[in-house]
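Engineer: Show me how the following folds:
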Amino acid sequence: MDSSKPAIHGAGYPLPGGYDDIFINADQTRCFMNDGDRPELVFRQQAGQREIYHSEFFELLQQEALQ
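Structural biologist: You can find the predicted model right below:
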């Protein structure tokens, strides 16, 4: 996991592919990358605030969603 402090994003920082439509209806969302030996927390979203814990994985998810 990225050891730096998580980046925090509020409304206005959308995820492509309609994923924000899913997350807006949830009280809390946690997204994990599970392609390795153990899942790694990519981001967490609660009350309109998104904390990004692993920016490289987050960017990869955004790129994949646009394809």
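Engineer: Only C-alpha atoms from now on, for both contacts and neighbour counts.
Structural biologist: Will do.
Engineer: Could you give me the buried positions within stretch 41-51?
Structural biologist: 41-45, 50-51 (16 or more other CA atoms under 10 Å).
Engineer: any idea which of the residues you listed is closest to Phe23?
Structural biologist: Gln45 (7.8 Å; CA to CA).
Engineer: please give me the structure for this one as well, since I'd like to look at both together:
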Amino acid sequence: MARAKGVRILVTLECTECRSNGERLGGGVSRYATKKNRRNTPNRLELNKFCPYCKKHVLHREIK
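Structural biologist: I've put the predicted structure just below:
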């Protein structure tokens, strides 16, 4: 039997500062994987997380 599609889905959060500064020498973009409830947060998720490339807490946004 097929399983029903759950309410919680896996999303990827990406650093907004690293993405805009692609030519940085450190290289790389910070990404986090997390789950969100589709019913409670239908729009894109935004969280302040630590970026090891920027070495500070910055805004991470959900990407597709």
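Engineer: care to give me the TM-score?
Structural biologist: The TM-score (TM-score structural alignment, normalised by the length of the second structure) is 0.28; 32 aligned residues with a CA RMSD of 3.6 Å.
Engineer: So which of the buried residues of stretch 41-51 of the first structure is the closest to Ile22 of the first structure?
Structural biologist: Distances from Ile22 of the first structure to the buried residues of stretch 41-51 of the first structure, taken by CA to CA, are shortest for Gln45, at 11.5 Å.
Engineer: secondary structure element for that closest one?
Structural biologist: Assessed by DSSP states H and E, Gln45 of the first structure sits inside strand 40-46.
Engineer: After that strand, which helix or strand is next?
Structural biologist: strand 49-52.
Engineer: what helices or strands is that following strand leaning on?
Structural biologist: strand 7-9, strand 40-46 (3 or more CA pairs under 8 Å, 6 or more residues apart in numbering; DSSP states H and E).
Engineer: Mind putting those strands into TSV with distance to Ser55 of the first structure?
Structural biologist: Output for these, formatted as TSV (distance: least, CA to CA, whole Å):
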stretch	distance to Ser55 of the first structure
strand 7-9	8
strand 40-46	7
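Engineer: Leu47 of the second structure contacts Thr34, correct?
Structural biologist: No. Counting by CA atoms under 8 Å, Leu47 of the second structure stays clear of Thr34, with 10.8 Å between them.
Engineer: and Ile8 of the first structure, how far is that from Gln63 of the first structure?
Structural biologist: For Ile8 of the first structure, the distance to Gln63 of the first structure equals 20 Å [CA to CA, to the nearest Å].
Engineer: what about the nearest residue to Lys56 of the second structure once chain neighbours are set aside, helix or strand, and which?
Structural biologist: Leaving aside its sequence neighbours, Lys56 of the second structure sits nearest to Phe50 (CA to CA, 6 or more residues apart in numbering; 5.6 Å). Using DSSP H and E, Phe50 of the second structure sits in strand 46-51.
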